[in-house]
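S.K.: everything below, folded, please.
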Amino acid sequence: MTIERITAVPRHPDREAESHKGDYGRVLILAGSRGMAGAGALCGLGALRGGAGLVTVACPASLANTVTAIEPGLMTMPLPEEDGHVADPAPDGWSDELSNRDWDAVALGPGLGQSDAAKTAARLIFTGWELPLVIDADGLNALCHPSTGQGLAWEPHNDFPRVLTPHPGEFARLLGPDVSVKEVQADREGLAVKFAAEHNVVLLLKGSRTLVTDGDRLFENRTGNPGMASGGCGDVLTGLIAALIGQGMEPFEAACCGAHLHGRAGDLAAAALSQPGLIASDLPRFIAHAFADPAYERADGDG
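M.R.: Have a look, this model is predicted:
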């Protein structure tokens, strides 16, 4: 198999003078559970700073006020809940109602939790929603075989893009019980390309050199630093990629662009603050600076 190696960072679409917020994407984020309200808010902040015109966080009803207290620019959609997690979508059809709205992109998984109801919702959305999805964290864990927690057990809706954003541990689980994290790290490119091609997804495999592939193309990101090894940073990335898709970027290119901007925001934040002192909520503000940074203007992907 011949893989096209992408070195130029795809750029987000320019903005027209005569435009309004609806032109820049309506992003839905399904995230959060008791004790993890911040995950949905961080994902939402990533989407807002990524340029999305309108961002709605759908979360258990008890978390909605917390999300808007963190960022007033986020809209919320309170969902039925069971013990602090989203409720099973079957009884009142909340999943069907959400899927029929006018979304341009959906982010699924940050802080969603691993209750049976949350897993059921994630699987239903992954296989059935006719919308572009970016899936992370608990959304990825829900897609593994219920009995073992290993191996992708549900296939995506083939007519609509699915972007999966695992770290090496999550990717090892998606590959199955016979693959360890050590083996993933030893053959990151080969395993990522094969998985993306077999399952018709865009795969963003996180790491010190994050990889993005759709099975035909491969991009290696060169921005970012160890200060970003902090809870919530991945949630920001998920929202950022969803925002770029919502603005019309092709999903593979959105994932490449998002990885670069996210890492560059981390580099700028670390320079201003320090690597040890960097936290996830610093990143959205520096994403705004990353868009204007000369490193984003260059033809290659070097940070």
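
S.K.: contacts and neighbour counts: CA atoms only from here.
M.R.: Noted.

S.K.: now the strands for the stretch 1-150 of the chain?
M.R.: All strands of the stretch 1-150 of the chain, identified by DSSP state E, counting those that start in this stretch, fall at 4-6, 26-30, 54-60, 75-79, 81-82, 85-86, 105-108, 133-135.

S.K.: and this one, please, so the two structures can be compared:
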Amino acid sequence: MSDAAPPLPPPPSLPKDAHKGSAGRLLCLAGSGAYPGAAILVSRAAQRAGAGLVTLGFLDPALRAIVASAVPETVHLDLSGWGGATDGPLPEGLAGRADHARVIGPGLGAGDAARALVHALLADGFEGPLVLDADGLNALAGRLEIVAASRAQVVLTPHPGEAARLLGRGELASDDAGRRAAALEISARADAVCCLKGHRTLVAEGERVFANRTGNPGMATAGSGDVLAGILGAYLARAAAGGAVARTVFELSCAAVAVHGAAGDSVAEALGETAVVASDLIDHLPAAQRRFERDGED
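M.R.: The predicted structure is shown next:
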């Protein structure tokens, strides 16, 4: 096991004949009446990170008008009529979708319907990259075997509290060795990539651990994780669509984490760490991506 940073690929590039379908079709299941901002942040971040077509699925129909005004480029998928049977068929509009990648969970809520939707989507046979964040993780507390049984290429993005719940524990050790051990255990038990968020976010898969060096304390702000989920979803969707050379889910997860932190550093430099808010990260994302694109060309 090593904490040395692997060579970071630049964000996935696009061919000259790209169109919105080939640039990455991303499905985001996010937001609720209590957390409409999560749907906006994950959608905007995914678009700025290069996803060609973002579809937002939601269980609360009130989100339609809110998101339509804030992120007019999204396609909407109203799932409010679904009854919520974990072992039943998927809601109309979800079955048979040709998504390149999916993000499930930011601000989705902790109700029975949301929990059942997470479980049903993991079992539906989707084989592409799938990011589980926030309430998508909480729906699986102590049930990592459900993730391991999925055919999807799963990336888990817990903060320490969510990681502890995934492992069925009260809390995680906060020292470096304890965090590494937890990230590796989650990855092993879920058969997935684990991005354990925090100071020097860790990306773990198998015996590999990447310790991120970008970012700052100002990023400890509401919505920052939603932005990361959107960036990660976009990179995975673009790669799965064929808009990038072959890269692993682990490598793209490392790149997304590093670019997310670099955007935070750009905001802190411009405004100061205490002034950072999540929407600022999206505004500074293009400059952060260009930095990594240039580094990748050297």
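
S.K.: could I get the strands of the stretch 1-150 of structure 1 as TSV with mean neighbour count?
M.R.: Shown next, in TSV, are the strands of the stretch 1-150 of structure 1 (neighbours: other Cα atoms under 10 Å):
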stretch	mean neighbour count
strand 4-6	14
strand 26-30	27
strand 54-60	25
strand 75-79	19
strand 81-82	16
strand 85-86	28
strand 105-108	29
strand 133-135	28
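
S.K.: just put those strands in a markdown table and tack on distance to residue 292 of structure 1.
M.R.: Shown next, in a markdown table, are the strands of the stretch 1-150 of structure 1 (distance: least, Cα to Cα, whole Å):
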| stretch | distance to residue 292 of structure 1 |
| --- | --- |
| strand 4-6 | 22 |
| strand 26-30 | 23 |
| strand 54-60 | 22 |
| strand 75-79 | 27 |
| strand 81-82 | 41 |
| strand 85-86 | 38 |
| strand 105-108 | 24 |
| strand 133-135 | 25 |
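
S.K.: the helices in the stretch 101-250 of structure 1, which residues?
M.R.: Under the criterion DSSP state H, counting those that start in this stretch, the stretch 101-250 of structure 1 contains helices at 116-128, 138-141, 168-175, 181-186, 188-199, 233-246.

S.K.: wait, which of those is closest to residue 10 of structure 1?
M.R.: Nearest of the helices of the stretch 101-250 of structure 1 to residue 10 of structure 1, taken as Cα to Cα: helix 233-246 at 10.8 Å.

S.K.: Provide the aligned range in structure 2 for whichever helix or strand comes after the closest one.
M.R.: Scanning forward in sequence from helix 233-246 of structure 1 by DSSP states H and E, the next helix or strand is helix 251-272. Using TM-score structural alignment, helix 251-272 of structure 1 lines up with residues 249-270 of structure 2.

S.K.: now do that stretch: everything it contacts.
M.R.: 8-11, 129, 153, 155, 193, 195, 201, 203-205, 210, 212-216, 218-219, 227-228, 231-232, 235-236, 273-276, 280-282, 284-285, 287-289, 292 (Cα atoms under 8 Å, 6 or more residues apart in numbering).

S.K.: which residues touch residue 134 of structure 1?
M.R.: 105-108, 162-165, 238, 241-242.

S.K.: farthest pair within those residues?
M.R.: Comparing every pair within the contacts of residue 134 of structure 1 by Cα to Cα identifies 105 and 165 as the most remote, at 15.1 Å.

S.K.: residue 25 of structure 1 pairs with which position in structure 2?
M.R.: In structure 2, the residue matched to residue 25 of structure 1 (TM-score structural alignment) is residue 24.

S.K.: do the same with residue 127 of structure 1
M.R.: Match for residue 127 of structure 1 (TM-score structural alignment): residue 123.

S.K.: for burial, what's the neighbour tally of the residue nearest to that match when sequence neighbours are not counted?
M.R.: Leaving aside its sequence neighbours, residue 123 of structure 2 sits nearest to residue 150 (Cα to Cα, 6 or more residues apart in numbering; 5.8 Å). Neighbour count for residue 150 of structure 2, taken as other Cα atoms under 10 Å: 20.

S.K.: and the alignment partner in structure 1 of residue 283 of structure 2, what is it in contact with?
M.R.: Per TM-score structural alignment, the equivalent position to residue 283 of structure 2 in structure 1 is residue 285. Applying Cα under 8 Å, 6+ apart to residue 285 of structure 1 gives the contacts residue 49.
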